[in-house]
Structure formats: structure tokens, C-alpha cells
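Visitor: No letters, just coordinates:
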């Protein structure tokens, strides 16, 4: 794609700044932090606004390997770069290029950080990269992302934004999530067995008529060994279904006499470093997690 494509959707001054930022980042990896930050700011602004054509241009510019290298440097710009990657990862062209360009491996390394702001952007990036992509989900599972996410979740469960981001990333790895964690409200359930933690997430759709309910369950089997299960149900109101039934011709939807929940799909994820047989049921996929 010609760089003029993005400029077609940007004012002339913004277009010039955008192209200058891409050029400056792509030509060298030796820019000092003071020189690199304004260019990252320019791209971040465009990414947050989700300018049309931006993701394709970013991929073709060749800056993703540079961003991966910037993440590995662990400098004062690491958090800034991670936030940019998380915003860029909303778009499919960028997500599809994250593995080959080294972005994923850099993000996994950063999951070992103690910086909660950095962890927030990293977990968001991971959740978005694997959203609705079985290929990226499989790659991340093989690279051991689940134990690292669970470790972050357990260590920083008091940080609501980080907790939500990690839970959504786990859901997306099970192919049962959303791209954006802002759609979910999570609550921790009580009164469960010792060693078990359960989180319920709800998201509203269709003007409140339909809500998805997602449950993430952590079970500790022994010291450092956990299972992670993810289940999603679809809850529907009688008003919604009644209106739909009244409009349908030729076929009928199930009728409900009161508010209820109907299973939509079910999946369990557990990751293991051992060769534990996997359940091949159509409803579940099983892994073990070792921290």
C-alpha cells in the first residue's frame, strides 16, 4: 500500500507527521529515546483513533521488528512501546504479523516484569493478538503464555484493570472472548473449595437484551500446579426472545417462560509441560498449568 493511502484519511500536517514517524522508526534501530518518543506518540495517536489504512501501512513499513527490539531493550520507552503495540493489535494485519516479526516473543518476556502498567499493556496486546485466531492461539499456547498470565493474575489480583486484561486474554486463548476488555465487567465469586478461584465476566450486547456470561475458574491441584477452565453462556430475556419469535416465519426459536441461561459453548483450557493426554471431546480441550 502506498503511504498516500493513509494520508487520504488524515489532514496534510498529520499525514506528514505520520509518514515521517514511519520513516524515522524504520530506517534505524539506533535512535536515542528522546528522538524516538515523538514518533511513537504520532503513531499511537493514529492507532487510538484507528485511522483507516493505518495497520496495513505499519506492516508494510517494516517497523514491527523495530518495535519488537524496542520492547526487548527494557528502556524508559518500553511501556510506551507496549501501549502502541496493544493499540495496533486491534487490527488483523498487525495481529497476523506479530509472530514473524518477534513481537510475540518480546511480549512474553515482558510478562515476567513487575511493572503493572507494562503488564497491563502487554496482556492487552496478547489478548488482542489471539482474538478470533486459532493460529495465534496455538502459537501462544505452545510458547507457554498461560502459566505467565495466571502468575500475573494471581500476583496482581487487586489491580482491577490488569485482572480484567489477563482474564480476557485467557478467554481469547480459549476462543471464547472479546477483543476489547472494556466490554467486560468481572466479579470474583466466593464460597468455593479451597484452592479454587472463580471469576464471572458479563458483557452487554444488543442494547441490553442479550448478555454473555463468561466464567474463568482457577483450580490449584498442588503446589504450583493449576487448571484453568473457561466457560461462556448466553443469557437472554423473554422480551427479546418473544419479539424475535413474533417476527420469525418458517421456523421457531426456543421459547422461554422467564429469564434463564442457555449454554452457547463450553471449553476448558489447561496447559502442561508434560505429555498429559488431551480430552478430544467436541466440547472441551484440556491443558495443565505449572507456575
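Guide: Perfect, I can see it now. Keep in mind that this is a model prediction, so the values were computed, not measured.

Visitor: From here on, just use CA atoms for contacts and neighbour counts.
Guide: Will do.

Visitor: which residue is nearest the centroid of this protein?
Guide: The C-alpha lying nearest the average C-alpha coordinate of the chain belongs to residue 127 (Cα atoms, centre = their mean; 1.4 Å).

Visitor: Can you show me the strands along this protein?
Guide: In the chain, the segments counted as strands under DSSP state E are 185-189, 196-205, 210-222, 225-236, 260-269, 289-290.

Visitor: I'd like to know how far residue 113 sits from residue 156.
Guide: 12 Å (Cα to Cα, to the nearest Å).

Visitor: quick one: which of these two has more around it?
Guide: Between residue 113 and residue 156, residue 156 has the larger neighbour count (other Cα atoms under 10 Å), namely 16 against 13.

Visitor: Please enumerate the helices of this protein.
Guide: Taking DSSP state H, the helices of the chain run over residues 4-7, 12-27, 33-49, 54-61, 64-73, 78-88, 92-97, 103-110, 116-129, 134-142, 145-155, 160-173, 238-247.

Visitor: Which residues does the longest one contact?
Guide: Judged by Cα atoms under 8 Å, 6 or more residues apart in numbering, the contacts made with helix 33-49 from elsewhere in the structure are 17-18, 20-22, 24-25, 54, 76-77, 80-81, 83-84, 87-88.

Visitor: Could you rerun that using 7 Å?
Guide: Under the contact criterion Cα atoms under 7 Å, 6 or more residues apart in numbering, helix 33-49 has outside partners 17-18, 21, 77, 84, 87-88.

Visitor: Single out the most deeply packed of the strands of the chain.
Guide: For the strands of the chain, the largest average neighbour count (mean count of other Cα atoms under 10 Å) is found in strand 289-290, namely a mean of 24.

Visitor: Centre of the chain to that one, how far?
Guide: Counting by Cα atoms, centre = their mean, to the nearest Å, strand 289-290 is centred 20 Å from the centre of its parent chain.

Visitor: A further structure is provided below for comparison with the first:
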């Protein structure tokens, strides 16, 4: 199979298309997974899943497109649902595939969204880490995926994990990041948010705040999340974002006035200022943007 992807001029000045030859080992692996996938035989499929995982992690040219063309996404969904010996490896692969926009667009039609959500009830912490990371990546910049995940009950499952493993820092961080992404206020994974637990003032409440430094050095983004249990198995997640400015930045803009900026000293020095963005889903029409949501979750 060849795809012509670019052209160049030969010595006579004419343009010639250059063939793109897919990775043969990847093609063989994808073909084997497609043929044997429904049987989910670990010994036969594991090396081929590893081949695909390696090529995707290394971001080899054309690998993501080959995965889409191969049609293996429904097989990956089946592997996740089976909860068999291949589930963890499949979760790692799906988490890597979720980085590729060309692949994650097909997650819904392939049944991967519901498959991922079904695995969130697992007690395997490593598996939960990869599944949650996949959900975080697929919902980062897609309002369509955010809406689908919200309607399918992603938030209550994530809250349950967040509260079940309070001493697992990596799992806690990825759950918090995913909740932010589902609300439409996510930060790119490579930028990173440093999360800490805050002091709660009400029974049944968990408070988290994360700081995401900006490269310009003048401001940083602070995310404040409240998870409140107001009835058995029922929670409210409230997310607020503040823009914190250093005093030198504020001095440069001291002549500008806006009602949206005010001191919020519990997160730092009173010289720092914050911009508040509030989220609420109570009685919101279905057509309203997801970027103004607080989650009222029901387990």
C-alpha cells in the first residue's frame, strides 16, 4: 500500500510524487490483531499489541493513521470490557492512542468511550491510572467528547476513585486533571498542574488546589476544586479557576480596572490577584456550553 504525501523537483525541474510506505511490522501487527482479535488469545495477541504500543509511543510517522485504517478500535474496546489478561496492556495502548486526534475521533463509534467507563469500576490501581489518563486526553479539547462522557456518567466514577484512594498521588492527580478537562477548562498535559490537598471547612468536603505556572513568568493559573458529599452516594464538584498575577505585572496594568479581579489571600500573598470563573450545571439548558458547568454527580 502506498500513499503519496509530497512532491519534489527532479533535475529536469518536473514535479514527482514521493510514495509513503507504511511500517510493515506495524501493518503485520494490526492485521493479526484484526484477524485474531475476537478470540483475545493472550499469547498470540500480546506481542502485536506491544508492537503497536511501541510505534505509537515513539510517534512514528503515519502510525496513528495506520491504526485508524486498520479498524482495530472495536477490538480494543472488546478487550477492555473482557477484563482479561490483555486489559492492562490494552489500557496502556488506548491511553497512548488518545494523544492522537486522528485516532480519538473514532473512540465513540468504536465503543471505546463506554468500554473505558466500564473499567472505572475496577480496583486495579494501575489499570485505573491508564484508563483515567485516556479519558483525560480524549476530553481535553473536544466539547463533543466532554458531553458524551458527562452524559455517560464519567464524573461520579471519577469522584469515587478520587475519594477511594486519597494516598495515591499519581491517581489523584490524573483524576483531578480529568475532571478539569471534562469541565472544558483543562490545561495541556505537558504544561502540568501541581495539585495539593487544601483544608476543608465543612464535613464531607474535600478541597484540592492546583497551580499551573505560565511560561511568561507574570501570571499563573490556580484551580480550586471542592468535592462535597451532601447525601449518601451523592456529590457536588465545584471547580473555579483564578489567574494569579505578580505585583510587577499588576503595576504595569494598574491603570486598567475590571470588576472581575480581586484579592484572594488564602491562595497566596495579598499582592497577588485572581480572576474568578464560576461553573454551575444546576438547571442549565442542554444547549449551554460545557465551559460553565459544576458537576452534580450521582453514584
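Guide: Now that the structure is in, tell me what you want to look at. Everything numeric in this text was worked out from a predicted model, so none of it was measured.

Visitor: one step back: go ahead and confirm the residue nearest to the centre of structure 1 touches residue 164.
Guide: No - using Cα atoms under 7 Å, residue 127 of structure 1 is not in contact with residue 164; the gap is 10.7 Å.

Visitor: give the contact list for residue 137 of structure 2.
Guide: Shown in contact with residue 137 of structure 2 (Cα under 7 Å, 6+ apart): 98-99.

Visitor: Structure 1: which residue goes with residue 162 of structure 2?
Guide: The criterion is TM-score structural alignment: under it, residue 162 of structure 2 has residue 153 as its aligned partner in structure 1.

Visitor: What's the local residue count around its match?
Guide: Counted by other Cα under 10 Å, the residues lying close to residue 153 of structure 1 total 19.

Visitor: so how far is residue 206 of structure 1 from it?
Guide: Taking Cα to Cα, one finds residue 153 of structure 1 at 30 Å from residue 206 of structure 1.

Visitor: Residue 71 of structure 1 too?
Guide: The gap separating residue 71 of structure 1 from residue 206 of structure 1 is 38 Å, by Cα to Cα.

Visitor: returning to that earlier point: mind putting the helices of structure 1 in CSV, distance to residue 291 of structure 1 included?
Guide: Output for those, formatted as CSV (distance: least, Cα to Cα, whole Å):
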stretch, distance to residue 291 of structure 1
helix 4-7, 44
helix 12-27, 37
helix 33-49, 34
helix 54-61, 34
helix 64-73, 23
helix 78-88, 24
helix 92-97, 27
helix 103-110, 14
helix 116-129, 17
helix 134-142, 14
helix 145-155, 5
helix 160-173, 15
helix 238-247, 44
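
Visitor: So for residue 216 of structure 1, which of those helices sits nearest?
Guide: helix 160-173 (7.2 Å; Cα to Cα).

Visitor: can you list contacts of that closest one?
Guide: Outside helix 160-173 of structure 1, the residues within contact range by Cα under 7 Å, 6+ apart are 120, 123-124, 126-127, 130-131, 137, 149, 153, 157, 177-178, 181, 186, 230.

Visitor: Over to stretch 75-94 of structure 1?
Guide: Contact with stretch 75-94 of structure 1 is made by 33, 44, 47-48, 55-56, 59, 67, 70-71, 95, 118, 121-122, 124-125, 128-129, as judged by Cα under 7 Å, 6+ apart.

Visitor: a markdown table for the strands of structure 1, including distance to residue 172 of structure 1?
Guide: Formatted as a markdown table, the strands of structure 1 follow (distance: least, Cα to Cα, whole Å):
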| stretch | distance to residue 172 of structure 1 |
| --- | --- |
| strand 185-189 | 15 |
| strand 196-205 | 13 |
| strand 210-222 | 11 |
| strand 225-236 | 10 |
| strand 260-269 | 11 |
| strand 289-290 | 16 |
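
Visitor: Residue 141 of structure 1 is nearest to which of those strands?
Guide: Nearest to residue 141 of structure 1, of all the strands of structure 1, is strand 260-269, at 9.7 Å by Cα to Cα.

Visitor: Would you tell me which of the helices of structure 1 gets closest to residue 284 of structure 1?
Guide: The nearest among the helices of structure 1, by Cα to Cα, is helix 160-173 at 13.2 Å.

Visitor: What's the local residue count around whichever residue in structure 1 pairs up with residue 112 of structure 2?
Guide: Under the alignment (TM-score structural alignment), residue 112 of structure 2 pairs with residue 103 of structure 1. Applying other Cα under 10 Å, we find 26 other residues in the vicinity of residue 103 of structure 1.

Visitor: Now do residue 103 of structure 1 against residue 167 of structure 1, distance only.
Guide: Separation of residue 103 of structure 1 from residue 167 of structure 1 (Cα to Cα): 21 Å.

Visitor: And for residue 113 of structure 1?
Guide: According to Cα to Cα, residue 113 of structure 1 and residue 167 of structure 1 sit 18 Å apart.
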